[in-house]
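Participant: using only what follows, build the 3D model:
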Amino acid sequence: MSRVTGMRLPRRILQLCIGVFLYGIGIAFIVRGAIGAAPWDVLTQGISFHVPLSFGVITVLVSIVVLLLWIPIRQKPGAGTVVNALFVGPSADVGFLVLPRPDVLWLQVLFFLVGLTVLAAATGMYIGAHFGPGPRDGLMTGLHVRLGWPIWVVRTALEVTVVAVGWALGGNVGVGTVAFALLVGPMCQFFMRIFAVRLTGGEQHAGGHRADAVAG
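Facilitator: All right, here's what the predicted structure looks like:
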């Protein structure tokens, strides 16, 4: 390992850990805002109304199920994939412990906007660290490669499906859900440019997926 490469590794690890933690906090802000959760969180929220488990625990369990779906599409997880799957949920539970439930609309909108911004920045951080995509991003890109469908078609199909199931279970679908779907892509792309760590060819190979491939 070169000296430059060795100097990058601590930054990458720190960026991954902070990004995963902040991702959970962003989820908590959006859910507390209660004007519509992100698609996968609608599903998690819906499930939480029917089982005696916390939002964070359900998030971890859903991530594990999604990772099992990687097997038939021959996706390989990176270290960041595992960290994401195991720690985003607990981070969200931490957020729920400290964040109040706003009771006026302008605060709800503010919570949503803060959550969306934090989540997008967190995505740029953990993807930019090049330790592999999150479980849901990997499922999207894997299906894109195996089926030959455009990224946007795969993403739309997945998110419409999980929103429909989550809504049927009682998850909160609202204007925030639509706003999230429209804004999260461009915002993540912006933050990925800011936080992307420049790697050598060998490091990119070891890190798994490139950030621009995940962004699609």
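Participant: drop to CA atoms for contacts and neighbour counts, all remaining ones
Facilitator: Noted.
Participant: now stretch 128-143: buried residues?
Facilitator: Residues of stretch 128-143 classed as buried by neighbour count (16 or more other CA atoms under 10 Å): 128-143.
Participant: now do the same end-to-end measure for that stretch.
Facilitator: 22 Å (CA to CA, to the nearest Å).
Participant: got the residue ranges for the helices in this structure?
Facilitator: For the chain, applying DSSP state H gives helices covering 3-33, 39-48, 55-69, 79-98, 105-128, 135-147, 151-168, 175-195, 201-207, 211-215.
Participant: tell me which of those sits most buried.
Facilitator: helix 39-48 (a mean of 25; mean count of other CA atoms under 10 Å).
Participant: thinking again about what came up before, and the buried residues of stretch 128-143, which two are the farthest apart?
Facilitator: Comparing every pair within the buried residues of stretch 128-143 by CA to CA identifies Ala129 and Leu143 as the most remote, at 22.8 Å.
Participant: who's in contact with Leu199?
Facilitator: Leu199 sits next to Thr5 when contact means CA atoms under 8 Å, 6 or more residues apart in numbering.
Participant: relative to Glu159, how far out is it?
Facilitator: Applying CA to CA to Leu199 and Glu159 gives a distance of 31 Å.
Participant: got it, and Ala179?
Facilitator: Distance, Ala179 to Glu159, by CA to CA: 13 Å.
Participant: over to Gly124?
Facilitator: Distance, Gly124 to Glu159, by CA to CA: 20 Å.
Participant: distance of Gly170 from Val88?
Facilitator: Note on Gly170: its distance to Val88, by CA to CA, is 22 Å.
Participant: what's near enough to touch Val94?
Facilitator: Ile25.
Participant: I meant to write Val163 there.
Facilitator: So Val163 contacts 39-40, 42-43, 173 (CA under 8 Å, 6+ apart).
Participant: which of those sits closest to Asn84?
Facilitator: Of all the contacts of Val163, Trp40 has the smallest distance to Asn84: 14.3 Å, by CA to CA.
Participant: second chain to compare with the first, below:
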Amino acid sequence: MTRRITQLLIGLFLYGVGCALTVEAGLGVDPWTVFAEGLSVHTGIGIGWVANIIGFLVLLFWIPLRQKPGIGTIANILLVGTSMQFALFVIPPVSGILLQFAVLLAGIAAVAVASSLYIGAQFGPGPRDGLMTGMHKRLGWPVWLCRLLVEATVLLLGWLLGGTVGIGTVLFAVLIGPLVHLALPVFDTRRPSRAGRRVGVSARGTQADPNPA
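Facilitator: Got it, this is the predicted structure:
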């Protein structure tokens, strides 16, 4: 349990830092951050704080979808935007196209690792992911279609409000899935450790099952 909680908190903090790096790169950000950035432009509220507010408002849509938040859901709302705001305060301005791309790719990689950490901790989905899975369960639409509709909507709204859409937005969409796919098995707390399997082998005196449940 201690490992899972620690993993959850580190993952959520790192997620906010990764998003902040993509913002500072100035080459385009993921759809939800585009939306937060656009709202920030018009309200004067920091992007991170806006992200927290959006997370809370999205959670309200869980009610008609009959979704139940977990500890991870609430922690996501409270910590991701807060850590993003902190990181935006301490990260120095980025200039020069090579450095911008380096910071962008570092941010995407950080978000991928962070996603794997908090998903692997098994404390419930974030509010945005829960919205999409809730739509899938209630409406019967494929998850990919729910994600496409939701993210296309917030991307368009964010862009109209002045959020940054660019090559970074495209790279995020292309890279985040494969990177999470690679990182998630490392941090999935449901997977038995190699050490645990070796102990099991020694106790039974037989070879371990190559395909454990």
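Participant: quick check, nearest of the contacts of Val163 of structure 1 to Ala206 of structure 1?
Facilitator: Trp40 (28.3 Å).
Participant: unless I'm mixing things up, that closest one is touching Glu159, no?
Facilitator: Yes - in this structure, Trp40 of structure 1 is within contact of Glu159 by CA atoms under 8 Å, at 7.0 Å.
Participant: and Pro133 of structure 1? What does it align with in structure 2?
Facilitator: Using TM-score structural alignment as the criterion, Pro133 of structure 1 maps onto Pro125 of structure 2.
Participant: apart from its neighbours in sequence, what residue is nearest that match?
Facilitator: In this structure, Pro125 of structure 2 finds its nearest non-sequential neighbour in Thr73, 5.6 Å apart by CA to CA, 6 or more residues apart in numbering.
Participant: same question, Gly72 of structure 2
Facilitator: Counting by CA to CA, 6+ apart, Gly72 of structure 2 lies nearest to Phe123, which is 4.6 Å off, once chain neighbours are set aside.
Participant: from Ile10 of structure 2, how far off is that neighbour?
Facilitator: For Phe123 of structure 2 relative to Ile10 of structure 2 (CA to CA), the value is 13 Å.
Participant: contacts only, for the aligned residue in structure 2 for Ala37 of structure 1.
Facilitator: In structure 2, the residue matched to Ala37 of structure 1 (TM-score structural alignment) is Val29. Residues in contact with Val29 of structure 2 (CA under 8 Å, 6+ apart) are 19, 22-23, 164-166, 168-169, 172.
Participant: and what of Gly126 of structure 2?
Facilitator: Gly126 of structure 2 touches 72-74, 76-77, counting by CA under 8 Å, 6+ apart.
Participant: can you rerun that using 6 Å?
Facilitator: By CA atoms under 6 Å, 6 or more residues apart in numbering, Gly126 of structure 2 lies in contact with 73, 76.
Participant: how about Val111 of structure 2?
Facilitator: 15, 18.
Participant: now which residue in structure 1 aligns to it?
Facilitator: So, by TM-score structural alignment, Val111 of structure 2 is matched to Leu119.
Participant: for that match, give its distance to Thr5 of structure 1.
Facilitator: Distance from Leu119 of structure 1 to Thr5 of structure 1, by CA to CA: 28 Å.
Participant: what's the answer for Trp40 of structure 1, then?
Facilitator: For Trp40 of structure 1, the distance to Thr5 of structure 1 - CA to CA - is 35 Å.
Participant: then Ala196 of structure 1?
Facilitator: From Ala196 of structure 1 to Thr5 of structure 1 the distance is 14 Å (CA to CA).
Participant: repeat for Ala34 of structure 1
Facilitator: Distance of Ala34 of structure 1 to Thr5 of structure 1, computed by CA to CA: 43 Å.
Participant: ok, Glu203 of structure 1 next?
Facilitator: Applying CA to CA to Glu203 of structure 1 and Thr5 of structure 1 gives a distance of 8 Å.
Participant: before we move on, what about Val178 of structure 1?
Facilitator: Val178 of structure 1 sits at a distance of 41 Å from Thr5 of structure 1 (criterion: CA to CA).
Participant: next one: Thr44 of structure 1
Facilitator: On the measure of CA to CA, Thr44 of structure 1 and Thr5 of structure 1 end up 38 Å apart.
Participant: now swap in Met140 of structure 1 and tell me
Facilitator: Distance, Met140 of structure 1 to Thr5 of structure 1, by CA to CA: 30 Å.
Participant: farthest pair within the contacts of Val29 of structure 2?
Facilitator: Across these, the longest distance by CA to CA is 14.8 Å; it joins Cys19 and Gly166.
Participant: count the neighbours of Pro64 of structure 2 for me.
Facilitator: 10 (other CA atoms under 10 Å).
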